[in-house]
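[1] Just a sequence and a predicted model for now, questions to come.
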Amino acid sequence: MGMLTLTAILPAARPSSCNARVEICSKPHMAQIALLFTSFAIMSIGSGAIRPCSLAFGADQLDQPKNKDNVKILQRFFNWYYASVGASVMIAVTVIVYIQTEKGWILGFGVPTGLVFLATIMFFMGSNLYIKMKANKSLFTGFFQVVLASFKNKDLNLPPKNSNRWFDHNMGSKIVAPTDRIRFLNKACIVRNPEKDVTRAGQAVDPWSLCTVKQVEEVKSLFKVIPIWSTSIMIAVTVSQHAFPVLQANSMDRHLTKKFKIPPGSFDVFSVLTLIIWIVLYDQILSHQISKFTKQPEGLSLKQKMGIGLLLSCLGMVVSAIVERKRRDAAISQGLSRNPYGVVNMSAFWLVPQHSLLGLAEAFNAIGQIEFYYSQFPKSMSSIGVALFALGTAVGNLVGSLIVGVVNKYSKRGGRVSWVANNLNLGHYDYYYWVLAVLSLVNFFYFLGCSWAYGPYDEPKHWDDVHDQEAQEDTSAI
């Protein structure tokens, strides 16, 4: 953020101003582009480190054996965590956008930079108060060890469940034999020769040839959740439709009063408001009422939350298509088809329903995803589980760009105007939204298939017991 702020402060860090009379702008130098892109890259790395880890780290503060009602406590934590994220986004699209629009980029970038610096100080001030879980070895190392060991042992026959050939050096662990799912990985924990493969301390001589049952089950849990994770990509595409609604809002009447117009980039606030209101209502009132019908203490199951979110995102795209068709027809009837900067005599508040539906979809699906991933992995993999959500969002943004590119390429064949042309009135953004609606509906049925194939998801709850027992063993050893 500091480097990005420098691009606004230092005249040499950005191209010179455009000549408004001839509409000519000087191109940026390579050093200016390098500074800008480096700031983006560093912010992306920082976000990748903060977002998944902060959520898992926060859950570690609450998910302790002394808490008898861990499931309910964690559910409330995830709800309020996401509500706080929504509140920060709402501040960003209102206060920060207003500062950038009215006060300039120096202050517009400087304020977020100062807030990040303040957050850093607060984080280190509270360091001594945090519960810090013991760090484990890299998940990627364990992943490749299991895959390689199972390949090396491919010629071995699987022993029976009660056999002592399964390698598990953690005495008393509840995971004494691997499960039957993804069985080819089970060969990674078969002991060929106890005298040669295992030390007197019960450790594997070569961890790249012999892995523990727990290691194998951890890798299996990652493999098993991938299909359901893949369903999150499409909803990430729909809820990340920020640029096009801004263009729509900019071409519509944005007056809230006679003298005040809502900035086009601030209409996302309706999405965030819906998200926050729903989280508060569900956490405080609706979950108790719904639980009477579902017979589940948390109200809706995690799969139900994710499925409802996917269906709402599809509905949001349908509404977006209908509203855009109405806006485009109004622009053409008012003679603005060739004027991309003309304002249609139509209120921009027509965009509120689609923003609200997408905010509600995110509230259901995102929180459901986070809870689901956290519950399906052991604590040693909690940050990886939560990181899957951020990874799905990132992949969704890339897929969204790919969809726009494909639509643009094929819709302008034969000399026709692209559906996603710069001029909204000449293009057909309503068709583009229908494409997303159809893809979202297909994704919803794909989710139903993945959910059915996944089966019950309460089995991995014994992970925590294993982790706690191992922690006690480590403490006793120390």
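    On my side now, so go ahead. Values in this document were obtained by computation on a predicted structure and should not be read as measured data.
[2] alpha carbons only for contacts and neighbour counts from here, please
    Fine.
[3] which non-adjacent residue is nearest residue 334?
    Spatial nearest neighbour of residue 334, chain neighbours left out: residue 344 (7.4 Å); criterion: C-alpha to C-alpha, 6 or more residues apart in numbering.
[4] Likewise for residue 341?
    Nearest to residue 341 is residue 251, by C-alpha to C-alpha, 6+ apart, at 6.6 Å.
[5] gap between the residue nearest to residue 334 and residue 336?
    Using C-alpha to C-alpha, to the nearest Å, we find residue 344 at a distance of 8 Å from residue 336.
[6] With neighbour numbers in mind, choose between these two.
    residue 344 (24 against 18; other C-alpha atoms under 10 Å).
[7] Quick check: residue 245 vs residue 429, distance?
    10 Å.
[8] So these two - more neighbours on which side?
    Taking other C-alpha under 10 Å, residue 245 and residue 429 do not tie; residue 429 has more neighbours (23 against 20).
[9] so who does the more buried one touch?
    321, 324, 325, 419, 420 (C-alpha atoms under 8 Å, 6 or more residues apart in numbering).
[10] Check residue 392 too.
    Listed by C-alpha under 8 Å, 6+ apart, the contact set of residue 392 reads 229, 230, 232, 233, 236.
[11] For this structure, which segments are assigned as strands?
    Assigned by DSSP state E, the strands in the chain fall at 252-253, 344-347.
[12] what about versus this one:
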Amino acid sequence: MDERRSLLGHRRGESEPKPGNARKVKVAQGAILLTVALERLAFYSLTGNLVLFLNRDPFIWKSYNALYCTFVFLGISYVLSFVGGIIADTLLGKFKTLLFAFVIYLVGYIFLPVVTYEDNTVSAENNTFLQAICGKFRNSEDQQNDKRSLIEENCAALIFGILTIISVGSGIFRSVIAPFGADQVRGEGPQTSLAFFNWYYWSINLGTLVALSVVTYIQQDYSFFYGFLSSNICLGLSCLVFITGCWTYIYVPKTGSILTNIFKIFFESCQRRRMHRHRENNVEHISADASDIPEFRVTESSPSFLDRAKYRFGGSFHETAVEDVKQLLKILCVFMTLLPYWMVYFQMQTTFELQGLHMKLDMSNTETYTFCNHNYSSFTTQLTSKNTLVAAWFTLFDVIFLILLLPLFDRVIYPYLKKRDRPVGIVCRISIGMMFATAAVMVAGVVELFRLKQVWPDEDKQCCSTTINQTIGHTVYRAADMSVFWQIPQYALIGISEVFTSVAALEFAYQMAPKSMKGIIMGFFYLFTGIGSLLGTGTMFAFKGTWFFQEDFGNINCRIPCTDEKRKFEHACHLDYYFFFLAGLEFLGMFVFISIAKRLRLSQHLVPVSKTSTLNNVTEKTFAKEREDLSHSASRRVNS
């Protein structure tokens, strides 16, 4: 998603460092690219299978609790990206901030092989190591008669502690590594910069591909211990490679955060607004002849809230500084309309994977089981042969479609449409991507609807389910006799939506962002991405007791109660309804985005033609405003 693309291909600093030795520049680029590839391998090795990691032995978390935890982990990781940018800009600088992030990252990640040390040899009730750390474990049979919340799951405190530490390290690293890489190629010419960020994009995808294809296979079919151990080694190598290249890096001093000026402008606007209201109240008691006095003369145009901080209205800030803040507010409004999209996007590593775990992963497994008159726990004690497919592999269809379609649209389709005077604007691209995202969760809902029909095929016996057993580790999942390949369209549609919405949203941010706020806009982009993930958690909690139940023990096939064959169920788990709800929410979000874009007249600012003339017009307006600011400032000094 988000970071798996060339994010900063057009980023420029206020001052360009002098070009360094060509050899050192190449070594610095190579070190950073390898660092990024290895770090992304470690990150996606965790997120790609986090639901399965918590849902299976030895932890045996309820499926929905595993989903909540994953949403929270991803949300915190992205939200803290914003904090990482502030730390780098104001406190430590980029290089020291990255070292700080690596230390936190490694401290958290090193616990993962530790807590999974015995997971390939023993089950939960015999895992003496974890029991020594977390106390007595509930096993799979205990779970069938146990109602527990998220914080009451096996080893919940330890797991949340580990994931929080990792999310802090990964969030800070994500926000700083791309700008630090941009520093290394400044002053080397536009072609060098373009080439670096193309390789940066491919390095991220390389790490993602290896993590989702190789490491997730080791985790699911062999052992999470060996999977986390290998990715832990990769993270350590990533840190080592980064430190090794320190003698070649270009270090740009920290410049301070623009947030300080933003808060000052808001504060002064509030202060001057109160002063203006007080002055208006006093003017009411003054005779009409007082209108000739300069202090009480009414201005020709009433200033807006933020305009009161400008020189021309008696404030302390230049015209451009205030206009930059107003432009930032417009960008944040658009980012808010993208929240439903991020809620949909993060279903890939959560509900989509959980759905896949309850579909047929072993094509050779044709033996079905019928269960009646029971409480439908997700776990049984009858182990079967290991499956041959990995549920996390299907996330690769998102990556593959992204890799194939981005160059196709960038090099072929968009230039072709532009030559025919039909350029596709950013607003149009974001809207199209939202439509594909809506289609993705709609398809997921339809797949889930048919999956549930496979589990409950007999309408006359509504409490009799027909499933296949597939073993992952020491856990048996009761899955529908329905091929997991039916999930391919929903992953593919998410990938297509990224090509339009994610890339266009970043392009929009960098086109609209003032020069002084390029860095902070990236921080806000990740911040709203993380909020979208956290909202995904909130919506699942909101429907607890409606589509998800405390009594289901994490079983997405549940019908409650079904203890009598002749008795109809009262409640049923409906992950399909959740998907349909997200589809409706995203469809509504698309119309909200179009309305906001129309109200803010974004299309006028994002026309993909006549860039030179537009830039010249903007430059002339900027100089005119600066001259006007100086004129008003001089007038005030003369009057005083």
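    That came through, no problem. In this text, all values refer to a predicted model and were calculated from it rather than measured experimentally.
[13] got the strands of structure 1 as CSV, with distance to residue 5 of structure 1 columns?
    Formatted as CSV, these follow (distance: least, C-alpha to C-alpha, whole Å):
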stretch, distance to residue 5 of structure 1
strand 252-253, 31
strand 344-347, 35
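[14] among those, which is nearest residue 36 of structure 1?
    Closest to residue 36 of structure 1 of the strands of structure 1, according to C-alpha to C-alpha: strand 252-253, at 31.9 Å.
[15] what's the offset of that closest one from the middle of its chain?
    On the basis of C-alpha atoms, centre = their mean, to the nearest Å, strand 252-253 of structure 1 sits 32 Å off its chain's mean C-alpha point.
[16] Check how far that strand sits from its aligned residues in structure 2, on average.
    Strand 252-253 of structure 1, aligned to structure 2 and superposed, deviates on average by 1.9 Å (mean C-alpha distance after the TM-score superposition for structure 1).
[17] And residue 273 of structure 1? What does it align with in structure 2?
    Counting by TM-score structural alignment, residue 273 of structure 1 lines up with residue 400 in structure 2.
[18] Measure how buried its match is and give me the count.
    For residue 400 of structure 2, using other C-alpha under 10 Å, the count is 15.
[19] most packed of the strands of structure 1?
    Mean neighbour count (mean count of other C-alpha atoms under 10 Å) peaks for strand 252-253 among the strands of structure 1, with a mean of 19.
[20] which bit of structure 2 covers that one?
    Residue span in structure 2 matched to strand 252-253 of structure 1, by TM-score structural alignment: 359-360.
[21] next one: stretch 349-364 of structure 1
    Residue span in structure 2 matched to stretch 349-364 of structure 1, by TM-score structural alignment: 485-500.
[22] which residues sit against that stretch?
    1, 345, 348, 356, 394-395, 397-402, 405-406, 429-430, 432-437, 439-441, 443-444, 447.
[23] quick one: contacts for the equivalent of residue 229 of structure 2 over in structure 1?
    Correspondence of residue 229 of structure 2 to structure 1, assessed by TM-score structural alignment: residue 110. Residue 110 of structure 1 makes contacts with 2, 5, as judged by C-alpha under 8 Å, 6+ apart.
[24] which one in structure 2 is aligned with residue 305 of structure 1?
    Per TM-score structural alignment, residue 305 of structure 1 is aligned with residue 429.
[25] I'd like to know how far that match sits from residue 507 of structure 2.
    Distance from residue 429 of structure 2 to residue 507 of structure 2, by C-alpha to C-alpha: 11 Å.
[26] Also residue 100 of structure 2?
    Look at residue 100 of structure 2 and residue 507 of structure 2: by C-alpha to C-alpha, they are 30 Å apart.
[27] Which residue of these two possesses the greater neighbour count?
    A side-by-side neighbour count of residue 100 of structure 2 and residue 507, using other C-alpha under 10 Å, places residue 507 first with 18 against 15.
[28] Before I go, just wanted to say thanks for your time.
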